[in-house]
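> need the 3D shape of this:
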Amino acid sequence: MTRRTAPKRPPIHMIDTEADTLADLAVGVQDRLRQVSELLLEEISRATIHRADRIPGNVVTMNAEVEFVDEASGATRIVQLVYPRQADIAANRISILTPVGAGLIGLRDGQSILWPDREGNERRLTIVKVRQASCDEAMAN
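Here you go, the predicted structure:
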């Protein structure tokens, strides 16, 4: 009998204060958004944690603009990763509490992750480019 193992996820990095806030957020929605809550908590637990001034600039953090390819559809998207209250899909601001948002956090330019969508289908998301929000943009959010 051959046993199939899940592909190893790439290393990820997070800012210490964001990781704490995201953990609280994930625990708070566990009853309503079980899948995303579990996925996000798992990502936080495996991340290398940094102070904000030590996080590499090419890492997806909160409020960063991310260009990525959804390899299942071939579509390239540019989105800003935001907290739920700032989410606005028409403005390309996606919530961290979506499967895609939880999958993007902590990745770097060029990395890919095999990640479930809302229906449980695995999709490969590949980061093309990360642009950090300016201080003014981050404060507005």
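
> only C-alpha atoms from now on, for both contacts and neighbour counts.
Will do.

> residues in contact with Ile96?
For Ile96, the contacting residues are 81-84, 102, 105, by CA atoms under 8 Å, 6 or more residues apart in numbering.

> now it: closest residue in space that isn't a chain neighbour?
Ala102 (5.2 Å; CA to CA, 6 or more residues apart in numbering).

> and the strands in this protein?
For the chain, applying DSSP state E gives strands covering 13-15, 48-50, 65-70, 75-82, 93-95, 112-116, 122-131.

> want to throw those strands into a markdown table with mean neighbour count and distance to Glu42?
Listed next are the strands of the chain as a markdown table, based on neighbours: other CA atoms under 10 Å; distance: least, CA to CA, whole Å:
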| stretch | mean neighbour count | distance to Glu42 |
| --- | --- | --- |
| strand 13-15 | 23 | 13 |
| strand 48-50 | 17 | 12 |
| strand 65-70 | 20 | 21 |
| strand 75-82 | 19 | 18 |
| strand 93-95 | 22 | 17 |
| strand 112-116 | 19 | 12 |
| strand 122-131 | 19 | 17 |
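
> before we compare anything, build this one as well:
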Amino acid sequence: MHEAVVVVHGERTLTELDFSRLTRLAGQRQPPVLADLLANAEVTSSRAVRSDVVTMYSRVELVDVHTHRRQVLTICYPQDAEPAAGFISVLSPVGVSLLGLKVGDVAKWLTPHGEECAAVVESIQFQPEATGDYLT
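Alright, predicted model coming up:
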């Protein structure tokens, strides 16, 4: 079985809280792509993050660039992941490819089978920080 690989493209923005929690979480066994994201992300305060940036627990509408299929996913920590309900772990190829992107950006990742996937961040239906929740 191949380990899924994600390439972090372009600039990403993380909140200080997300950065801190992901650094701690990843300290256990940091996937290379997450280490790359943490090393290269622009870090900002939760109160200053733009509402069009994908943060932890954001509910995001994606449109597959090849099939045009739409799906809604929520980026969460591994313990809250429930893929059948649309809760995708930040440590999954899809999750880490979305975190820190802005509306209009394209997330790219490889499936465990080596298949290339790409989807446009069509909209952010919910972002905790945009509702004044700076602690989730």
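
> quick one: TM-score?
Aligned and superposed, the two chains score 0.81 in TM-score terms (TM-score structural alignment, normalised by the length of structure 2); 127 aligned residues with a CA RMSD of 2.2 Å.

> just to revisit the earlier point, adding distance to Arg51 of structure 1, write the contacts of Ile96 of structure 1 out as a markdown table.
Below are these laid out as a markdown table (distance: CA to CA, whole Å):
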| residue | distance to Arg51 of structure 1 |
| --- | --- |
| Leu81 | 19 |
| Val82 | 19 |
| Tyr83 | 19 |
| Pro84 | 23 |
| Ala102 | 20 |
| Ile105 | 16 |
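
> those: which two are farthest apart?
Pro84 and Ile105 (14.1 Å; CA to CA).

> all helices for structure 2, in order.
16-28, 32-40, 93-98 (DSSP state H).

> who's more crowded, Pro84 and Ile105 of structure 1?
Ile105 (24 against 14; other CA atoms under 10 Å).

> let me know whether the more buried one touches Glu65 as I believe.
No: checked against CA atoms under 8 Å, the pair Ile105 of structure 1 and Glu65 is beyond contact range at 11.1 Å.

> check contacts around the alignment partner in structure 1 of Tyr77 of structure 2.
With TM-score structural alignment as the criterion, Tyr77 of structure 2 lines up with Tyr83 in structure 1. Contacts here follow CA under 8 Å, 6+ apart; on that basis Tyr83 of structure 1 touches 62, 95-97.

> try 10 Å
21-22, 25, 62-63, 93-97, 101, 141 (CA atoms under 10 Å, 6 or more residues apart in numbering).

> from those, pick the one nearest Arg123 of structure 1.
For these, the nearest to Arg123 of structure 1 is Gly101 (13.0 Å; CA to CA).

> just tell me what that closest one corresponds to in structure 2.
Gly101 of structure 1 maps onto Gly95 in structure 2, by TM-score structural alignment.

> wait, doesn't that match sit right on Trp109?
Yes: between Gly95 of structure 2 and Trp109 a contact is recorded at 9.4 Å, counting by CA atoms under 10 Å.

> now Asp117 of structure 1, nearest residue through space, not along the chain?
Per CA to CA, 6+ apart, closest to Asp117 of structure 1 is Pro99, 5.7 Å.

> distance check, the one you found against Val82 of structure 1.
Between Pro99 of structure 1 and Val82 of structure 1 the computed distance is 13 Å (CA to CA, to the nearest Å).

> need the strands of structure 1 in JSON lines with distance to Val29 of structure 1, can you?
What follows is those, written out as JSON lines (distance: least, CA to CA, whole Å):
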{"stretch": "strand 13-15", "distance to Val29 of structure 1": "20"}
{"stretch": "strand 48-50", "distance to Val29 of structure 1": "23"}
{"stretch": "strand 65-70", "distance to Val29 of structure 1": "24"}
{"stretch": "strand 75-82", "distance to Val29 of structure 1": "16"}
{"stretch": "strand 93-95", "distance to Val29 of structure 1": "13"}
{"stretch": "strand 112-116", "distance to Val29 of structure 1": "18"}
{"stretch": "strand 122-131", "distance to Val29 of structure 1": "22"}
